[in-house]
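Asks: Show me how the following folds:
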Amino acid sequence: MIKVLFVCLGNICRSPMAEAIFRKIVQQRGWEDKIFVDSAGTGDWHIGEPPHKGTREILTKKNISIEGKKARQISQSDLSNFDYIIGMDAENIGNLRRMAGAKSTGHIARLLDYVPECSQEDVPDPYFTGDFNEVYDLVSEGCHHLLNDIVAREKL
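Replies: From the prediction side, this is the model:
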């Protein structure tokens, strides 16, 4: 099974949104038995909390379930248990690489690195910007491209 972990700062806005969107795409393609999806945050501020209200609202509007998701902090074992560790911005990637050192066996990359000719490198944090629509659009596009890349790499 291929394991994909989405990571942001607190695991209440961007990474649970990416987890939910990616899971729905995987289910639509019938690959739930081939791809496992989760999310985590680099910080511990929101452990145990549900996703941010803005994330829940936009996902509900798009008919994407986030039910039961609670924020968690990334663990050292995640870095070797997941095949793809996808950060939302440069800060997340820096934190992940520092944590991983030489121990990570997972492929660490930024989500928008998978989007060809994307004018942005980072998914902005809607916790600070308040723009959950922009984040949804970026994350959705990134998730589609990421899945296509995984399908090609893993020969699904």
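
Asks: switch to C-alpha atoms for all contacts and neighbour counts from now on
Replies: Fine.

Asks: Which of the three states applies to the residue of the chain positioned farthest from its centre?
Replies: Most distant residue from the mean C-alpha position of the chain: residue 102, 22.1 Å away (C-alpha atoms, centre = their mean). Here residue 102 is recorded as coil under DSSP: H, G, I helix; E, B strand; the rest coil.

Asks: contacting residues for residue 87?
Replies: Counting by C-alpha atoms under 8 Å, 6 or more residues apart in numbering, residue 87 touches 6, 7, 8, 15, 93, 108, 109, 110, 111.

Asks: now the strands for this protein?
Replies: Using DSSP state E, the strands of the chain run over 2-8, 35-41, 84-87, 107-110.

Asks: Can you add distance to residue 139 and give the ones you listed back as CSV?
Replies: Listed next are the strands of the chain as CSV, based on distance: least, C-alpha to C-alpha, whole Å:
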stretch, distance to residue 139
strand 2-8, 11
strand 35-41, 13
strand 84-87, 11
strand 107-110, 11
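
Asks: and the gap between residue 80 and residue 4?
Replies: Distance from residue 80 to residue 4, counting by C-alpha to C-alpha, to the nearest Å: 11 Å.

Asks: ditto for residue 49
Replies: Taking C-alpha to C-alpha, one finds residue 49 at 21 Å from residue 4.

Asks: Please provide the structure for the following sequence as well, for comparison with the first:
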Amino acid sequence: MQISVLFVCLGNICRSPMAEAVFRHYVEQEGLSGKIRVDSAGTGNWHIGEPPHHGTRNKLKEKGISYEGIRARQVRKDDFDEFTYIIGMDESNIASLRKLAGSQDAHIYRFVDLIPGTTYREVPDPWYTGDFDETYQLVSEGCLELLKMIKREHKLN
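Replies: Sure, this is the predicted structure:
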């Protein structure tokens, strides 16, 4: 069984595509691309088909991380069957995911819960804050912790 991770935010153009790109980068560095599939989606449908926000693209370029092939899409009901880990960026995303999942046994996580000792309650949305540095820092930390957790839980090396 392939392990799969879906990052979810509101529009799928800032936070979740950043997390998808960063996590995919870490997975590739660990040589686990064939074992872990990574994707992202939004709870809303406003940006379907669009590339990541220019602020996300600029931050990823600055860090030497590819965002090639990432296009906004909306969360689908079958995502709950398809993905091992579904990770929401804020409480609103989590509530929307739980509502859509209904009675399905979905593995939904709040992104900041992956980061030990953080005081953040959610990943701030740079669409509103304009602070892509803060978002990148949290995403980077959380993605590293998620990869450690997956490697531990699935005995990957």
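
Asks: related to what we said a few turns ago, okay, residue 80 and residue 4 of structure 1: which has more neighbours?
Replies: Comparing residue 80 of structure 1 with residue 4 by other C-alpha atoms under 10 Å, the one with more neighbours is residue 4, at 26 against 16.

Asks: who's in contact with the more buried one?
Replies: With contact set as C-alpha under 8 Å, 6+ apart, residue 4 of structure 1 has these partners: 35, 36, 37, 38, 82, 83, 84, 85, 86.

Asks: let's see 7 Å
Replies: Counting by C-alpha atoms under 7 Å, 6 or more residues apart in numbering, residue 4 of structure 1 touches 36, 37, 38, 82, 83, 84, 85.

Asks: among the contacts of residue 87 of structure 1, which two are most distant?
Replies: Spatial extent of the contacts of residue 87 of structure 1 (C-alpha to C-alpha) is set by the pair 15 and 108 at 14.3 Å.

Asks: So between these two, which is more surrounded?
Replies: Using other C-alpha under 10 Å, the more surrounded residue of residue 15 of structure 1 and residue 108 is residue 15, with 27 against 20.

Asks: ok, the more buried one to residue 134 of structure 1 distance?
Replies: Using C-alpha to C-alpha, one obtains 14 Å as the distance from residue 15 of structure 1 to residue 134 of structure 1.

Asks: Then residue 64 of structure 1?
Replies: From residue 64 of structure 1 to residue 134 of structure 1 the distance is 17 Å (C-alpha to C-alpha).

Asks: Ok, residue 155 of structure 1 next?
Replies: On the measure of C-alpha to C-alpha, residue 155 of structure 1 and residue 134 of structure 1 end up 31 Å apart.

Asks: just residue 87 of structure 1 next, same as before
Replies: Residue 87 of structure 1 is 17 Å from residue 134 of structure 1, by C-alpha to C-alpha.

Asks: One more: residue 81 of structure 1?
Replies: 31 Å.

Asks: Comparing these two, which residue is more hemmed in?
Replies: residue 81 (17 against 14).

Asks: Looking for the alignment partner of the more buried one in structure 2.
Replies: With TM-score structural alignment as the criterion, residue 81 of structure 1 lines up with residue 82 in structure 2.

Asks: State the distance from its match to residue 93 of structure 2.
Replies: Relative to residue 93 of structure 2, and taking C-alpha to C-alpha, residue 82 of structure 2 is found at 18 Å.

Asks: sorry, back to before: whichever of the contacts of residue 87 of structure 1 end up buried, select them in PyMOL.
Replies: This is how PyMOL selects the buried members of those, with burial counted by 16 or more other C-alpha atoms under 10 Å:
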select buried, resi 6+7+8+15+93+108+109+110+111
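
Asks: Nearest to residue 129 of structure 1, out of the contacts of residue 87 of structure 1: which one, please.
Replies: Within these, distances to residue 129 of structure 1 taken as C-alpha to C-alpha reach their minimum at residue 8, with 14.7 Å.
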